[in-house]
Structure formats: C-alpha cells, structure tokens
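S.K.: No sequence on hand, only this structure:
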C-alpha cells in the first residue's frame, strides 16, 4: 500500500486502483469479522480512513483539473 504522503503525487488512475484495492480489503475484513477470524481489528478503521483520504485527494485533483480547463 502507498503511504499517505504519496497520495498527492499519484495520478487519478493510480488513485482509482488504490481505492479499488482498499475496497476489496475492506470487503474481506468485514467477512473475517463476521466469521470471527479477524485478528487485527484496528485494520478495519485504518482501511476506512485510507479510503476516505484517497477519495479526498481524487476530488481535489478533479477540482484542480476543472479549474485549469
């Protein structure tokens, strides 16, 4: 996974790929929690926050591109 400090330097496609990867991880974590197999419960919160960060950076890039056009 990319570091949070790397998010502003990623392209929109790379942010989308990272978002997809995190959403898949979140899905898997939910199933692990439901079946009682989840070891690291803090990871659920971390993934949710990373998803929010990526969405924020993607929105900022989109607005910046619109302002340039």
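M.R.: Okay, I see it. Just so it is clear, the structure is predicted and the values come from calculations on it, not from any experiment.
S.K.: C-alpha only now, for contacts and for neighbours.
M.R.: Fine.
S.K.: Next, name the residue at the spatial heart of the chain.
M.R.: When C-alpha atoms, centre = their mean is applied to the chain, the residue found nearest the centroid is residue 51 (2.8 Å).
S.K.: let's bring in a second one:
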C-alpha cells in the first residue's frame, strides 16, 4: 500500500490494517518455518508495511504532521 494512501487513513482504519498485517506476518512466518514459503520477499514486505503503519499510528497519537521532503535538483 502506498504511503499517501496510508497517511490519509484515520487511526481506527490504521489499527485495522495493523491487525491484518500482523495476521499476514504470522501466516508467512509459519510458512517460512515449515519450508512452504517460496518467495521470502513477501515476508520482508509485510514486515516493512507493519513498521510503516505503526510509525503512522505513533505520529497520529502524538498529533504530528509530517510532510514529505522534496529533493532539490
């Protein structure tokens, strides 16, 4: 999911996405440990998405608004 889409979500919506991401990580980890996972990149992607969601939830809890930096050049 794109960063802009996640930033537009409300905190309750992000919590739902967090729960879904945690469930997906659990399923992928189970497949990984039982040697049924062919593509390890999906596991890494799911972990990164969860980290992003948790970061955005923290920002919303603190009331921060983070703007994206544009590269000069």
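M.R.: Perfect, thanks for sending it. Quick caveat: nothing in here was measured; it's all calculated off a predicted structure.
S.K.: Settle this for me: the residue nearest to the centre of structure 1 is touching residue 23, isn't it.
M.R.: Yes: under the criterion of C-alpha atoms under 8 Å, residue 51 of structure 1 makes contact with residue 23 at 7.4 Å.
S.K.: Could I get the contacting residues of residue 56 of structure 2?
M.R.: Residue 56 of structure 2 is in contact with 6, 7, counting by C-alpha atoms under 8 Å, 6 or more residues apart in numbering.
S.K.: On the three-state scheme, it is what?
M.R.: Secondary structure assignment for residue 56 of structure 2 (DSSP: H, G, I helix; E, B strand; the rest coil): helix.
S.K.: ok, it to residue 31 of structure 2 distance?
M.R.: Look at residue 56 of structure 2 and residue 31 of structure 2: by C-alpha to C-alpha, to the nearest Å, they are 28 Å apart.
S.K.: And residue 14 of structure 2, by the same measure?
M.R.: For residue 14 of structure 2, the distance to residue 31 of structure 2 - C-alpha to C-alpha - is 26 Å.
S.K.: Which one of these two is surrounded by more residues?
M.R.: Neighbours per residue (other C-alpha atoms under 10 Å) separate residue 14 of structure 2 from residue 31, with residue 14 holding more: 19 against 15.
S.K.: May I see the buried residues of the helix or strand that contains the more buried one?
M.R.: If you go by DSSP states H and E, residue 14 of structure 2 is part of helix 11-33. By neighbour count on 16 or more other C-alpha atoms under 10 Å, the buried set for helix 11-33 of structure 2 is 11, 14, 17, 18, 21, 22, 24, 25, 28, 29.
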